[in-house]
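[1] Got a sequence here, can you build the structure:
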Amino acid sequence: RPRNAGDRYRGVISLEEAFVHSSNVAAVRLFQQVGSEKVIEQATKLGLKGPFTEGDPSLALGSASASLIELTAAFAGVAGNSWPVEPHAFKREEQGWFEWLVDGPDSYSSRVHEQMQDMLRAAVNRGTGRAASLNIPNFGKTGTSQDNRDALFVGYAGDLVVGVWIGNDDNSPMSGIRGGGLPARIWRQFMGEAVRGAVPPRRAAPVAPPEEVDPDPAIDPIIEGEIEAQVGGANVRVTPDGLTISGDVGGAPVAVTVDGNGAQVERRRPEPPAPPGQ
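    Just a heads-up that it's a prediction; the model follows:
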């Protein structure tokens, strides 16, 4: 009998909303409509080894075990729209165009792939993965197993795919640990250092109920027109496209531009004073 976390039910919702808020009930209903055979077939194509029990609705909630590297490789296939992805320890040459044409990997249509990415992006923007949000587009999904024995966040940004798992060696339950908490924060801190431009915020945004979260300004701007002001000797200009700060900050000329795709910073130090007597 699948239950949503906190026994919270939203009534009739879209597939994207179900994905964003990790609705277990919606996942099982979708599984029943699609059929276990197709779900197992696609999971196997993505590189997951199972074992899978055909006809078992709990597969929709992740009851088939998978290693972290298997799961991360499956996300890599979704990220690149080409699978299966075979993990290996050292770099090696990829297939040439002729081999790819002959032995070409599976992929979604461009439209289906776009929809998959929309759901993964929404989960980070306004869903259970908000704690993993970066200042560049990133995509991912949380996971929490029964009794909080496993907590996961797997996602990608730029050209890097990373999976974070937290659990006890003896598989005992963890108190209050969920995929959208500590694993998502670890993922964000690592990706902020690993991917150029993906600097995470200094402090995680407060987690509010999904209905109270502001829309992504890159999708639905909440600023109309332009606002200009002076703050501490610096000129501040805000538009629907982003934020620009220029002027002297802390005695040094600074120009900062922030938009929906990240931040670009240029800073020039003032010339040192001339030695006495010159």
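[2] For the rest of this, base every contact and every neighbour count on C-alpha atoms.
    Noted.
[3] Just after the longest helix along the chain, pick out the following helix or strand.
    Here the longest helix in the chain is taken by residue count, with DSSP state H as the criterion, and it is helix 110-126. The first helix or strand that comes after helix 110-126 along the chain, using DSSP states H and E, is strand 138-144.
[4] Would you mind pulling the contact partners of that next one?
    Strand 138-144 is contacted from outside by 117, 120-124, 128-129, 150-158, 178-180, 184, using CA atoms under 8 Å, 6 or more residues apart in numbering.
[5] Can you select the buried ones among those residues for me in ChimeraX?
    Restricted to the buried members of the contacts of strand 138-144, where burial is judged by 16 or more other CA atoms under 10 Å, the ChimeraX selection command reads as follows:
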select :117,120,121,122,123,124,128,129,150,151,152,153,154,155,156,157,158,178,179,180,184
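[6] Give the helix, strand or coil label for the nearest residue to Ile186 once chain neighbours are set aside.
    Of all residues beyond its chain neighbours, the one nearest Ile186 is Val164 (7.4 Å), with distances taken as CA to CA, 6 or more residues apart in numbering. When the structure is reduced to helix, strand and coil (DSSP: H, G, I helix; E, B strand; the rest coil), Val164 reads as strand.
[7] One more: the one 5 residues further on?
    Taken by three-state DSSP, the conformation at Asp169 corresponds to coil.
[8] Please give the structure of this sequence too, so both can be compared:
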Amino acid sequence: MGFWGAIGSAALAAVAFIVLLIAVFSTKASLPSFDELKSSPNGQMIRVHAADGTVLVSMGPSYGEWVSYDAIPKVMKDAIVAVEDRRFESHWGVDLWGLARAVRTGIANRGSGRRLQGASTITQQVARTIFLSNKYDLGRKLREGVLALAMERKFSKEQILELYLNKVYFGGGAYGIDAAGRKFFGHAADKLSLAEAAIIAGLVKAPSHYSPTADAEAAVGRASVVLDVMAETGKISHATAGATDPRTVKLAPEPKQNSVRYFTDWALPQLEVLIDETDAPLEVWTTLDLGMQRAADDAIRANSPGSAQGALVSLDRDGAVRAMVGGKDYVASIYNRATQATRQPGSAFKLFVYLAALEAGHRPDDMVVDEPVTIRGWTPRNNSGRNSGEMSLRSAFAYSINTIAAKLGQEVGFGTIADMARRFGITTPVDTHPAMVLGTSDVRLIDMTRAFASVASKGVAIAPYGITRVTANGAVIYSHEVDTSHVLVAPYVAAQMTDLLQTAVNTGTGKAAQIGRPVAGKTGTTTSNKDGWFVGFSSGLTTGVWMGRDDARVVPGLQGGTAPARAFQNFMVKAVARRPVEQFETKVTLPEWQIEPEDNAYYEAPDNGLFVDEDGNPLPREQEPDKGRPPEDRIDQDWLDRMTGNEPPAPQPAPTRAPPPRQQTIPAPSQPREESPRGEDQERPTQ
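    This is a model prediction of the structure:
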């Protein structure tokens, strides 16, 4: 380089230095005071309340008490300085030696994709924590350096270290040493021992990786490194470092994660579309009833077969979620089977088949014929493999007769049934092949529960919700409003459906769900007992229960009328105990198959099941789930024929519709059928 080149370089360096000085001192002038920096938040804290105001969970950052510099244990200050910034006392905010070393390391590792490591001082980390994001680029590093230089001009080293130790993130949602001490060791920061201080100091490099609650071995290993560095820098003696064993530190027990977290995990993401506030601490008030939640948890754990999972959702009459259980153990599995899992509903799907049939003009007492039927090459069979001839629509629903459901589907149209399911809130795809009437399309438990709740509300759409209001700094920024304007079916159609659902519980497959007051509901069981369902309502509360294995393997003995119905019963007895008994508009009318009480073994039999493969084709007889079932759990068709007075039907065709019924239990609509409400509510699905 020549003379003029050297002059030019010196001039550029002088200009750059002047620019840097101007930037540093202008930044210094704009910096907040120390007291203002102490009060600045690190993130948004969210507290979630149950319906009675009890705090369910605190989300987001956790802050302990502010610890002044003099109150911070010396071992904590020494540990953090030794491992994070050993020249903290001597540099001006940016460590040129550390930066040079980091650049050399970066050059040696270029092409590896690794970032520059070891270049940030404690002051730079404070600047980044308070003023900048974690985005890694050259512009941010330059701003970080200028801020650090400015902070060193405005604040003392003690103030900077105090800010750092009270604001840096230590993992587990804990910001600052006091929050970390309380979370990991169960006591305040002023009582930290050398070993505890070493563990906390070691967390800064990678809070999630070195967290003692996540990986105790990694945390101990990192703490040992911190102790060695403290000895190397003269903060402690080598003898003290050798005598200190981080493995002897007693960790505070982790708070138990119960089933409430299934609910909060479902409800809280909805805040993104409900509110715009992203900084102020939030108080979120929810619909969850803690008493019902405990009852739901107990019911699922007590009744789910050993190898199976269980889920439960309970909705109040306005759609408020009062209880939600997504599995038997949240700690073992956070997967929410109530809202995320999609499973075949079996005969519970017949709700939509019969809704479509009732809307098309059928009545509960219409006579239909249980007979062999083939539709597009598909021949559905009943659980017994036999047919029982003429019966009412009420009986067909109560005993979940497959052939009748298939004939109704053919009559009203499989696309019409799919539209009815979507209208009532089924958000998953619904097939339109004939076997769909037996529940071959995957659904979510919360959607099925919503559909039954809409029937309970006399045909008015119910939308599940979990958040009632949100406040920020004492002001209400969101309040839920219930919409009751969306009518799905005419009230008399919903009343007739309730009539059928009552019969299913009183004398049919859902008998185990009786709770000593009016109940309406439906069972569901899928192929080879892979899924069991019960969904029903009483006293303004609609509850859905699903049970099965996550891998969809067979669960011996699982039918909708057994464990799921019992779980429903266990839960609902407690859930409605303080609610007044409510009668339905329709009285329970026993089907013509009603028999003497001592001969009721048939009613304890499982639901009809789903004897089709994944494509809706019939399974070979030897693959059906009742093969190999203990004799006492199978339907005795000969006994059934004797008790009902029905002989096996003749092979000749028989009409699917019969003359007007002998008795009408549901009053006919006051207006002609063609004038009943339809409009767009029946033209498009409800989401």
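[9] just to revisit the earlier point, can you tell me how far the residue nearest to Ile186 of structure 1 is from Pro57 of structure 1?
    When distance is defined by CA to CA, to the nearest Å, Val164 of structure 1 is 26 Å away from Pro57 of structure 1.
[10] Check Val161 of structure 1 too.
    For Val161 of structure 1, the distance to Pro57 of structure 1 under the criterion CA to CA works out to 29 Å.
[11] residue boundaries of the helices in the stretch 1-150 of structure 1?
    All helices of the stretch 1-150 of structure 1, identified by DSSP state H, counting those that start in this stretch, fall at 15-20, 24-34, 36-45, 68-80, 97-103, 110-126.
[12] what inclination does the fourth one have with respect to helix 110-126?
    Spelled out, it's helix 68-80 of structure 1. What separates the directions of helix 68-80 of structure 1 and helix 110-126 is an angle of 120 degrees, with axes from the mean of the first three to the mean of the last three CA atoms, to 10 degrees.
[13] Would it be right to say that Glu266 of structure 1 lies in a helix?
    No - when the secondary structure is assigned by three-state DSSP, Glu266 of structure 1 falls in strand instead of a helix.
[14] got a list of what it touches?
    The contact partners of Glu266 of structure 1, taken as CA under 8 Å, 6+ apart, are Val254, Ala255, Val256.
[15] In structure 2, what residue corresponds to the last one?
    Going back to what we said before, that points to Val256 of structure 1. In structure 2, nothing lines up with Val256 of structure 1, judged by TM-score structural alignment.
[16] So what does the residue nearest to Ile186 of structure 1 match up with in structure 2?
    Under the alignment (TM-score structural alignment), Val164 of structure 1 pairs with Val545 of structure 2.
[17] That match reaches Asp531, doesn't it?
    No - the criterion here is CA atoms under 8 Å, and Val545 of structure 2 misses it with Asp531 at 10.5 Å.
[18] what touches both of the two?
    Here Val545 of structure 2 and Asp531 share no contacting residue, scored by CA under 8 Å, 6+ apart.
[19] which position in structure 2 aligns with Glu94 of structure 1?
    Aligned counterpart of Glu94 of structure 1 in structure 2: Val482 (TM-score structural alignment).
[20] What's the local residue count around its match?
    The local packing of Val482 of structure 2 (other CA atoms under 10 Å) involves 14 other residues.
[21] swap in Ile199 of structure 2?
    Ile199 of structure 2: 29 surrounding residues under other CA under 10 Å.
[22] cool, Ala405 of structure 2 as well?
    Each residue near Ala405 of structure 2 was counted by other CA under 10 Å, and the total is 26.
[23] how about it, what's its match in structure 1?
    For Ala405 of structure 2, the aligned position in structure 1 is occupied by Ala27, per TM-score structural alignment.
[24] Now do the contacts for that match.
    Residues near Ala27 of structure 1 by CA under 8 Å, 6+ apart: Ala18, Ala60, Leu61.
[25] for those residues, which one is nearest Asn235 of structure 1?
    Distances from the contacts of Ala27 of structure 1 to Asn235 of structure 1 were compared by CA to CA; the smallest belongs to Ala18, at 43.0 Å.
[26] What is the equivalent residue in structure 2 for Asn148 of structure 1?
    With TM-score structural alignment as the criterion, Asn148 of structure 1 pairs with Asn529.
[27] Could you measure from that match over to Ile107 of structure 2?
    Distance of Asn529 of structure 2 to Ile107 of structure 2, computed by CA to CA: 63 Å.
[28] Tell me which of these two has more neighbours.
    A side-by-side neighbour count of Asn529 of structure 2 and Ile107, using other CA under 10 Å, places Asn529 first with 27 against 11.
[29] Surely the more buried one touches Val554?
    Yes - taking CA under 8 Å as the definition, Asn529 of structure 2 is a contact partner of Val554 at 5.7 Å.
[30] Kindly provide the distance from Ile131 of structure 1 to Asn125 of structure 1.
    Not Ile; residue 131 of structure 1 is Ala. For Ala131 of structure 1, the distance to Asn125 of structure 1 (CA to CA) stands at 9 Å.
[31] now do Trp97 of structure 1
    Using CA to CA, Trp97 of structure 1 is found at 36 Å from Asn125 of structure 1.
[32] Give the residue from those two that has the larger number of neighbours.
    When Trp97 of structure 1 and Asn125 are compared on other CA under 10 Å, the one with more neighbours turns out to be Asn125, at 25 against 10.
[33] what's the counterpart of that one in structure 2?
    Using TM-score structural alignment, Asn125 of structure 1 lines up with Asn506 in structure 2.
[34] counterpart of stretch 195-213 of structure 2 in structure 1, which residues?
    Taken onto structure 1 by TM-score structural alignment, stretch 195-213 of structure 2 occupies no residues there; it is unmatched.
[35] With stretch 63-80 of structure 2 instead?
    Counting by TM-score structural alignment, stretch 63-80 of structure 2 lines up with no residues of structure 1.
[36] gap between the two ends of that stretch?
    One end of stretch 63-80 of structure 2 to the other measures 19 Å (CA to CA).
[37] What residues does Gly155 of structure 1 make contact with?
    Gly155 of structure 1 makes contacts with Thr72, Phe75, Asn138, Phe139, Gly140, Lys141, Val161, Val162, Gly163, as judged by CA under 8 Å, 6+ apart.
[38] Those residues: which two are farthest apart?
    Thr72 and Asn138 (14.7 Å).
[39] what number of residues lie near Gly139 of structure 2?
    As a measure of burial, Gly139 of structure 2 has 10 neighbours, counting by other CA under 10 Å.
[40] which element is it on?
    For Gly139 of structure 2, the enclosing helix or strand under DSSP H and E is helix 138-154.
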